[in-house]
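Q: This is a predicted model, with the sequence first.
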Amino acid sequence: MNATTAHGHRSTARPVLSGWLGFAGVLLFTLGLIHVMSGLAALFKDDYFQVASGSLLVFNYTAWGWIWLAIGVLQIAVGIGVLGGSLAARAGGVALAGLALIGQIAYLAAFPFWSLIGVGLCVLVIYALVAPPENARGT
């Protein structure tokens, strides 16, 4: 979208600043930190996620810990990319928020309140990433 001014100089289009993308980037970064801590808790303290009924939807606490650790580290990186205006980071953020949303369902038996909050935050992140225009930046 370059336009020629009256003096013959070209002006470059500035990216649109989006509060939603700024919010999504910061929230992805924060959720990434929380998921890293959850992953470390699952790795180092197996009984942290156990419930009396045994109805937690995980197959192996060590694998569960590594999955949350990987999702968390990726969310931190993607959150930084979203703040920088990367369209690929926005797409990755939607995918990671979707994965985290599914993962939060497994927490329903152990932590129902936090799980519902986590599902809501993931939905909010997805909306915040897809609502702004394509050329928008978070900062």
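A: Arrived safely, thanks for sending.
Q: alpha carbons only for contacts and neighbour counts from here, please
A: Fine.
Q: residue contacts, the residue nearest in space to the middle of the chain?
A: Within the chain, one residue has its C-alpha closest to the average C-alpha position: by C-alpha atoms, centre = their mean, that is Leu28, at 3.6 Å. Contacts of Leu28 were listed using C-alpha atoms under 8 Å, 6 or more residues apart in numbering, and they are Gln75, Ile76, Val78, Gly79, Gly93, Val125.
Q: one more time with 7 Å
A: Each residue near Leu28 by C-alpha atoms under 7 Å, 6 or more residues apart in numbering is listed here: Gln75, Ile76, Gly79.
Q: and if you look at Ser38?
A: Counting by C-alpha under 7 Å, 6+ apart, the residues that Ser38 touches are Trp68.
Q: Secondary structure element for it, which one?
A: helix 19-44 (DSSP states H and E).
Q: all strands of this protein, in order?
A: Taking DSSP state E as the test, the strands found in the chain are 3-4, 10-11, 16-17, 136-137.
Q: try it against this one:
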Amino acid sequence: MTGIARDHLYGVPRHYEYRFDLPAWGWIHLVVGVALLLGGIAVLREVTWGRGAGLVLAAVSLITQFMFIPYYPLWSISVMTLDLVILWALARLAV
């Protein structure tokens, strides 16, 4: 939410291919986060499409965090680790 409200919180890399303004990154993270929440609820309720949606959403979150590394590396790497654990767990989940 801070990325949405304040544009000058994080350092902005000069030469970076995926350089958006910080409110745009804030909105991207908010949308991905809400989608992950809904996907997590679907997985916990054992909805038939929940596992597939969880895999796709965790992969999208992983890619998003990878693109956000130059702005806030410690947070991005920790969330990427969590995304990888989730991907592994959902892929190994018994059908």
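A: Nice, I can see it. Everything quoted here is computed from the prediction, not taken from an experiment.
Q: before we move on, the earlier item: in the helix holding Ser38 of structure 1, which residues are buried?
A: Of the residues in helix 19-44 of structure 1, those buried by neighbour count under the rule 16 or more other C-alpha atoms under 10 Å are 20-43.
Q: on that earlier part again, would you format the strands of structure 1 as CSV with mean neighbour count and distance to Asp47 of structure 1 included?
A: Converted to CSV, the strands of structure 1 look like this (neighbours: other C-alpha atoms under 10 Å; distance: least, C-alpha to C-alpha, whole Å):
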stretch, mean neighbour count, distance to Asp47 of structure 1
strand 3-4, 11, 62
strand 10-11, 12, 60
strand 16-17, 16, 45
strand 136-137, 23, 42
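Q: right, and those - which one's nearest Gly65 of structure 1?
A: Among the strands of structure 1, the nearest to Gly65 of structure 1 by C-alpha to C-alpha is strand 136-137 (32.5 Å).
Q: from the middle of its chain, how far away would stretch 84-92 of structure 2 be?
A: 15 Å (C-alpha atoms, centre = their mean, to the nearest Å).
Q: what stretch of structure 1 does it fall on?
A: The counterpart of stretch 84-92 of structure 2 in structure 1, using TM-score structural alignment, spans residues 123-131.
Q: I'd like the strands of structure 1 as CSV, with distance to Ala110 of structure 1 appended.
A: Shown next, in CSV, are the strands of structure 1 (distance: least, C-alpha to C-alpha, whole Å):
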stretch, distance to Ala110 of structure 1
strand 3-4, 57
strand 10-11, 56
strand 16-17, 39
strand 136-137, 37
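Q: To Ile102 of structure 1, which of those strands lies closest?
A: Scanning the strands of structure 1 with C-alpha to C-alpha as the criterion, the closest one proves to be strand 136-137, at 27.4 Å.
Q: Since that was my last question, I'll sign off now.
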